[in-house]
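**Q** Quick one: sequence and predicted model below, then my questions.
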Amino acid sequence: MDKKEAFFNYITEGNVCKGEFISVGAAMLSGETIPNALVNIPLKTLNRHGLIAGATGTGKTKSLQVLAENLSDKGIPVLLMDIKGDLSGIAHASPGHPKIDERHAQIGLPFEAKSFPVEILTLSEQDGVRLRATVSEFGPVLLSRILDLSDAQSGVVAVIFQYCDDNKLPILDLKDFKKILQYATQEGKAEFDEAYGRISTASTGAILRKIVELEQQGADLFFGETSFDVDDLLRVDNSGRGYINILRLTDIQDRPKLFSTFMLSLLAEIYSTFPEQGDSDRPELVIFIDEAHLIFNEASKALLNQIESIVKLIRSKGVGLYFVTQNPTDVPEAVLSQLGLKIQHALRAFTAKDRKAIKLTAQNYPDSEYYNTVEVLTSLGTGEALVSALDEKGRPTPLAATMMRAPMSRMDILSDEELKTLNSKSKLVKKYNETIDRESAYELLNKKIEQSEAEEAKEKARLEKEALEKAQSKQRSTTSRRKSTAMNPIIKVLTSATFIRSVFGILTKVMKK
């Protein structure tokens, strides 16, 4: 048996799947593709998370597209974070190309052009299904971590939420939350002090500044109603294919705080609402996070801890998370250690730092007698990758340098007109794109303040009226006494003109004598 035949047996035996699987390409040896030495990924292990990495232009996005298409074909819904805006073409079939036919002939897989059911989502004012969540749904713990608050400030947030629960004040958007913060240290200070203890104005001021920072990244568009129901990510079309939900993030690349806020809230909502799947034969949902470094680079330590916890726990809900980034070192080690599937495209060794990073990356893959991993990482061509997955028993499959299959859908974006047509047919656009601003904490507190001010004005008017009535009563009393005195018959006689003249007449006679 020659080396090529031994390698073929090594790959095919290591990629045998009894259940459903996805074939991502064929293994390569010494730069040559071995036809039908297919590299398979069992659906059973796709909730074990994964990584797609590689330098710019090496084919990461196309590998992501291949996985998303094949998952959809298997009836598994997908959520894609589209930072660069180059994934919307999945909604249209590939026009085909001779090079695609040539690639698939080398792999040993037939090529079939297909379009897929797509839903366009947005966090901003772009066209698509608007994703929103209320502040109440975040809760005090998650909101505090997103805002990177101190323990004392987190305590204030917890008190604020408790007050709103006790007084039935919905906190729907950031306007509501800012209003209740101001109320706690101004108009409602006495009420808060009595029921919950004194709240520091320094703490509320610091929290308000953090909220303003979040608003500047566009979070005021995200917080509010109608809240997005994560069950709508699980739809399948009439043919039984899973929807590919594409979240277009092209206009928030420079707003990583908003991106990480959304991601954390989404994962937390999925974890709290999806039922336990146990050891399922297929995932319930697969999420691909493109440009994953945007989440981790700007995240606080508390936020990173929260993300790491969710990554560890969410697989039991049948959810797989796949991080797409240029270098595996962009992903924290605690998260990297949880990843079962790794698709590593070429890395470039331009500097000593690059060479060091490549050596570290090579250590993340199983040893293979057929490859020098460090050398392979720098010699892979476009559309080629090192693939290491987990078999159905959770063991690493043989490491394979792989010629990746081509996407079945268009490898380009939709035009504005095509996007408009796609959105016009969407049931979810009609469901979520109406802005609702129902009565919530902001309006209710304003009413409460107005009512309090009206009562104060009423009380002031009452006191003023009482004071006026008292003064008038006193004046009437004085007038009455004067009148009473004037009506006295003795006084009337003594003060009469006749009496006075008589007295003065007597006095005059006495003086003359």
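**A** Arrived safely.
**Q** CA atoms for contacts and neighbours, from now on please.
**A** Noted.
**Q** Show me what the lengthiest helix in the chain is packed up against.
**A** When secondary structure is assigned using DSSP state H, the longest helix within the chain turns out to be helix 441-487. Where contact means 3 or more CA pairs under 8 Å, 6 or more residues apart in numbering; DSSP states H and E, helix 441-487 is packed against helix 174-185.
**Q** Contacts for the helix it packs on next, please.
**A** 135, 160, 171, 189, 192, 199-201, 204, 208, 211, 220, 223, 440-442, 445 (CA atoms under 8 Å, 6 or more residues apart in numbering).
**Q** Heading C-terminal from that helix, find the next helix or strand.
**A** helix 189-196 (DSSP states H and E).
**Q** helices or strands up against the longest strand belonging to the chain?
**A** Of all segments of type strand in the chain, defined using DSSP state E, the longest is strand 32-42. For strand 32-42, the packing partners by 3+ CA pairs under 8 Å, 6+ apart come out as helix 3-14, strand 21-29, helix 98-107, strand 400-404.
**Q** how about those, which one is nearest Leu463?
**A** Ranking these by their distance to Leu463 (criterion: CA to CA) puts strand 21-29 first, at 81.8 Å.
**Q** got another, please set it beside the one above:
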Amino acid sequence: MSESIFIGGGGDSYGAPQTLLLDKANRHGLIAGATGTGKTVTLQIMAEGFSAAGVPVFLSDVKGDLSGLAVSGSADFKLHEPFMSRAETIGLDLQYDSFPVTFWDLFGEKGHPIRATVAEMGPLLLSRLMDLTDVQEGVLNVAFRVADEDGLPLLDLKDLQALLVWVGQNAKELSLRYGNVASSSIGAIQRQLLVLENQGGTALFGEPALDLSDMMRTKDGRGEINILAADQLMGSPRLYATFLLWLLSELFEELPEVGNPDKPKLVFFFDEAHLLFDGAPKALVDKVEQVARLIRSKGVGVYFVTQNPGDIPEDVLGQLGNRVQHALRAFTAKDRKELKTAAETYRDNPGFDTAEAIQEVGTGEAVTSFLDRKGIPQVVERTLIRPPSSQLGPIDGPTRKAIMAASDMAGKYDQTMDRESAFEMLRKRAEAAAKAAEDAEAEEERLEEKEREFKAARRYDGGSGSGGSTGSRKSSGDGFGGALASVVVKELKGTTGRRLVRGILGSLFKGR
């Protein structure tokens, strides 16, 4: 029999073990239920089970409660007696324990900093992050293409901002090659980048970028539990959802195919999953469906955590084979419809009505269905969820800091790098153009000075005849030379060249 994770006890007396088979854990899953019904504890005990089996885990801590995974539970805890009673009911020998944890934080406050480059994020996810229109997304795609073709690395937000200015200044030429590049679209993207900066997006982009192998470590045979501090991040829900989708996409792109492993290489919990799909364009939903369908062959299991299964598009929901459904309340007609839909996604149990069970289960209970050895969903069961072995609730600040200081990741991502990239390269181009303009102006002044000296040195004989003819020819030649000099002066001093340089320096690098 395959190794499995004990989730709880099912059946009439809760004595029938409900387990999640490790070799089916990469078939993805769902944890759903109304607020306060026990989703966080279910996520916690699943993370414990995967870690104990040597499977690394990534999860986001929206409320701060999951940091307790790093600390052992205790008999001093107020729920110790209820926990031991529940463990006895479901046939579990509860042993308190802690688990290896690494804390991460986009803002670098409650965990090690975690970053991506603008180039890695790509135009599709950035467009979603900034809520761009199709036209604006097209312009952003042009900017990324130009960066690729011109060898301009896009690492942080200032790189992208500088590139967009350059694209705007060369819009006429670029439009002939890539289609219309409107200055209004450039301006709209720049405004959205400013909003992203104000939301803390600057902290996300830059180097050193996250090395995915740091998310997939084991320690003494246990999988590392990577916890993203998301309480502050949830203030920018689009940034939160886009970051997690980027991380999932990177795993999909970089990990090799492994077929059907005995256990996953990584399990990814996507909490508040409805944020990923709220208002998402079809192209993005299609991408999520593609990733969900194919990433399991890379050995990655994805578990969506949300209030209602209806928050997940049907094509994605159909990929989720392992399910834990906590209580749903049906107060309105819409609620009743969603309850019915949720119940219909389970394989019926003749012993009870699934819809009624979903309404009746209490805190710490759920209806569950996991894949069997053949990969077929088992009949739904009313299940009493096992208590966690680690601490229920958050740890204090000093404990978190001590864990961070002792982590293998301590110091690796703390200091940002700012190597030469698009911003610096475009600045060098601008400086070179400015130097060329200065040299041209100096040459123009030299020519003017020579012309003045030439005029001062001319002799006028005041006579007529051959001398007058000679003087007339000199005057004619001088007129031609003066006209030529005027053309040079006009080209180098008064027109496009110097105004273009001022445009680059003024718009792109002012205040830098």
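**A** Yep, it's here. Just so it is clear, the structure is predicted and the values come from calculations on it, not from any experiment.
**Q** TM-score of the superposed pair?
**A** Between these two chains, after superposing, the TM-score reads 0.85 (TM-score structural alignment, normalised by the length of structure 2); 460 aligned residues with a CA RMSD of 2.1 Å.
**Q** coming back round to it: okay, the angle between the longest helix of structure 1 and helix 174-185?
**A** 40 degrees (axes from the mean of the first three to the mean of the last three CA atoms, to 10 degrees).
**Q** Now name the helix or strand holding Lys287 of structure 2.
**A** With DSSP H and E as criterion, Lys287 of structure 2 is part of helix 282-294.
**Q** Would you mind getting the average deviation of that helix from structure 1?
**A** Following the fit onto structure 1, the mean deviation recorded for helix 282-294 of structure 2 is 2.1 Å by mean CA distance after the TM-score superposition for structure 1.
**Q** do you know which of the helices and strands packed on strand 32-42 of structure 1 lies nearest Arg462 of structure 1?
**A** Short answer: strand 21-29, nearest of these by CA to CA, at 80.4 Å.
**Q** can you list contacts of the closest one?
**A** Under CA under 8 Å, 6+ apart, the answer for strand 21-29 of structure 1 is 4, 7, 11, 33-44, 66-67, 70-71, 107-108, 370, 400-405.
**Q** cutoff 7 Å now
**A** 33-43, 70, 107, 400-405 (CA atoms under 7 Å, 6 or more residues apart in numbering).
**Q** What of stretch 462-469 of structure 1?
**A** So stretch 462-469 of structure 1 is contacted by nothing (CA under 7 Å, 6+ apart).
**Q** Would you mind measuring from the aligned residue in structure 2 for Lys474 of structure 1 to Asp478 of structure 2?
**A** Counting by TM-score structural alignment, Lys474 of structure 1 lines up with Lys455 in structure 2. Going from Lys455 of structure 2 to Asp478 of structure 2 by CA to CA, to the nearest Å gives 9 Å.
**Q** Those two - which one has more neighbours?
**A** Asp478 (15 against 11; other CA atoms under 10 Å).
**Q** can I assume that one sits in a helix?
**A** Yes: assessed by DSSP: H, G, I helix; E, B strand; the rest coil, Asp478 of structure 2 belongs to a helix.
**Q** related to what we said a few turns ago, which of the helices and strands packed on strand 32-42 of structure 1 sits closest to Ala497 of structure 1?
**A** It is, among those and with distance given as CA to CA, strand 21-29, at 128.3 Å.
**Q** Report the angle between that closest one and strand 400-404.
**A** Going by the same axes, to 10 degrees, strand 21-29 of structure 1 makes 110 degrees with strand 400-404.
**Q** so how far is strand 21-29 of structure 1 from its chain's centroid?
**A** Mean-position distance between strand 21-29 of structure 1 and its chain equals 35 Å (CA atoms, centre = their mean, to the nearest Å).
**Q** same check, this time on stretch 489-508 of structure 1
**A** That offset, for stretch 489-508 of structure 1, works out to 101 Å (CA atoms, centre = their mean).
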